[in-house]
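Q: Sequence and predicted model, in that order:
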Amino acid sequence: MSLKTNLHKLSEKVEKLSPAEALGFLSDLFPGKVVFSTSLGQEDQVITQLIADNNLPIHIFSLDTGRLFPETLDLIERTESKYKMRIKILYPERQSVENLVDKIGINGFYDSVENRKSCCYVRKVEPLKRALAGNSIWVTGLRAEQSANRSSMRKIEWDEGNNIIKFNPLLDWSYDQMIAYIKENKIPYNPLHDRGFVSIGCAPCTRAISTGEDARAGRWWWEESKKECGLHAR
């Protein structure tokens, strides 16, 4: 029986559970086949805390694109130290990066949406596909409030591109709810958040946002797009 077959029943089950309970349920149902991709954002830091404090057998990994903020890299170390755990770091293929830079230039992603998406694919999408291969559940920190593109998502979805079930445990959490949880549980977070950076990705592609701007406005701010890199394409 394929993973996709019982998606509806699985969705009904997790909807009745708290994020921690749902993570535990899925890790029991799919032993050794549940992975969590963290970009070290505030949502992801909440999920890391849930996994660590509940000692859940969920493999945590992150993608180092080679263009991350120093603050993001420092947060990896602080997170590992606090929770006495190791986050698996994946890197893009060296030859693919060299070929990309030879073709579009070191900052060629500013020149066109096509170039930017090519950069995202090499540095993020391809390493993600490697990390997800052979697993059954992909846990993410997506929240419906983050963007219009994410508002129609469900907690349990089928990701056709990666042939995997995607689980978004914090999908219905509000921003205020998330911040309160972080403060209550003393969860380490990126100091850039205190400087107006809401959604943090690669340093050349991320800026702080102003009051009233969409949470994703600081990502690829020079272009008009859905503000997605291809990891969560719909």
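A: Nice, I can see it. Numbers count the residues shown, from 1 in each chain.
Q: only C-alpha atoms for contact and neighbour calcs from this point on.
A: Noted.
Q: Next one: Ser118 relative to Ser151, how far apart?
A: Between Ser118 and Ser151 the distance, using CA to CA, to the nearest Å, works out to 26 Å.
Q: Those two - which one has more neighbours?
A: Neighbour comparison, Ser118 and Ser151: the larger count goes to Ser118, with 19 against 14 (by other CA atoms under 10 Å).
Q: how about the helices in the protein?
A: Taking DSSP state H as the criterion, the chain contains helices spanning 7-15, 19-29, 42-53, 70-83, 94-104, 113-120, 126-132, 175-184.
Q: Any buried residues in the longest one, and which?
A: Spelled out, it's helix 70-83. For helix 70-83, the buried set under the neighbour-count rule, 16 or more other CA atoms under 10 Å, comprises 72, 75-76, 79.
Q: Same list, those, but as a markdown table with distance to Thr211 please.
A: What follows is the buried residues of helix 70-83, written out as a markdown table (distance: CA to CA, whole Å):
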| residue | distance to Thr211 |
| --- | --- |
| Thr72 | 23 |
| Leu75 | 25 |
| Ile76 | 28 |
| Thr79 | 29 |
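Q: what about versus this one:
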Amino acid sequence: MSADLLNPPGLSGQITASDAPAAGTPLERRAQALNEAFGAADVAARLAGAAAAAHGRLVFTTSFGLEDQVLTHFIIDAGLPVEIVTLDTDRLFPEVHALWKETEAHFGVRILPFYPRHDAVEGFVGRHGLDGFYTSREARKACCDIRKVEPLGRALAGADIWITGLRADQSAARGGVRFAEAEAARGLIKLSPLLDWSRDRTLAFAKANGVPLNPLHEKGFVSIGCQPCTRAIRPGEPERAGRWWWEEDAAKECGLHVGPDGKLTRAKPASLGAGA
């Protein structure tokens, strides 16, 4: 691994080449270097460090939720070379489309959309019906694959670093998330710059900095996905309880952040170090 990767110029928290273990794939070693250098840094330094260490395109996928809006603020404020994209599933709430337009106007940025393949949607509805995702977990996951997972693959094609709004305290399944993780299947580094922020801290930052937010948050919609697959949560429920609310599974994931086994993808601690 080059010294330039481990020591991006002008940034604090650097490590030296001798500090990096030789074990692991090149992707795992790069993720480990980022964790050791910036896992304990603030969000701005994490993003700047990733940009300096990138071997190619940086892509940030936003769903216009609280965390994503805050990350958009950090990215635009620092003028980082990050492509901001979104997955329009064709079943988004009207409030999301309104916030999309407001966000572009507020930050002076164009957000690139990725839509599901029309033939895949037509085939799914033809087989299962318009709201066929209610019929079984398998049907719901198939709908998510068509509307979110496949478009994400196109959005990330050729990317070197994928920036996400994951926070470790969003759910038990996400509790082991690290700042940088090696995604071997996609051949890239996945970053979660807000992993150690609480929801309260994220909301306070957004309000203090005038970041545009979805009005559905004020109505109990904490995690906002497709309509009608998202509902407001009740007092005491975890953040993602409103996703696919008719399912009993506590690990509510659509497939964007899970591997072939259906579990949330995360790197092995031995490969990527302690992180944040």
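A: Thanks, I have it. Bear in mind the structure is a predicted one, so any value in this text is a computation, not a measurement.
Q: on that earlier part again, quick one: which of the helices of structure 1 is nearest Val35 of structure 1?
A: helix 126-132 (7.4 Å; CA to CA).
Q: Pick the most buried one from the helices of structure 1.
A: When you average the neighbours per residue for each of the helices of structure 1 (mean count of other CA atoms under 10 Å), helix 42-53 leads with a mean of 20.
Q: mean deviation (superposed) between that one and structure 2, please.
A: Once the two models are superposed, helix 42-53 of structure 1 sits on average 0.4 Å from its counterpart in structure 2 (mean CA distance after the TM-score superposition for structure 1).
Q: That helix maps to which residues in structure 2?
A: Following TM-score structural alignment, the partner segment of helix 42-53 of structure 1 in structure 2 covers residues 66-77.
Q: which ones are touching the residue nearest the centre of structure 2?
A: Of all residues in structure 2, the one closest to the mean position by CA atoms, centre = their mean is Thr164, 2.5 Å from it. Neighbour list for Thr164 of structure 2: 60-62, 68, 190-193 [criterion: CA atoms under 8 Å, 6 or more residues apart in numbering].
Q: How about Lys13 of structure 1?
A: Lys13 of structure 1 touches nothing, counting by CA under 8 Å, 6+ apart.
Q: Looking for the alignment partner of it in structure 2.
A: Lys13 of structure 1 maps onto Ala37 in structure 2, with residues paired by TM-score structural alignment.
Q: So which of the helices of structure 1 is nearest Gln146 of structure 1?
A: If you check each of the helices of structure 1 against Gln146 of structure 1 by CA to CA, helix 175-184 wins as the nearest, at 8.7 Å.
Q: and that closest one, what does it pack onto?
A: helix 42-53 (3 or more CA pairs under 8 Å, 6 or more residues apart in numbering; DSSP states H and E).
Q: just the angle between the helix it packs on and helix 19-29, please?
A: 60 degrees (axes from the mean of the first three to the mean of the last three CA atoms, to 10 degrees).
Q: which residues touch helix 42-53 of structure 1?
A: Counting by CA under 8 Å, 6+ apart, residues outside helix 42-53 of structure 1 touching it are 20, 23, 38, 57-58, 60, 83, 85, 140-143, 170, 178-179, 181-182, 187-190.
Q: how close does Lys186 of structure 1 get to Ile58 of structure 1?
A: As judged by CA to CA, Lys186 of structure 1 and Ile58 of structure 1 stand 21 Å apart.
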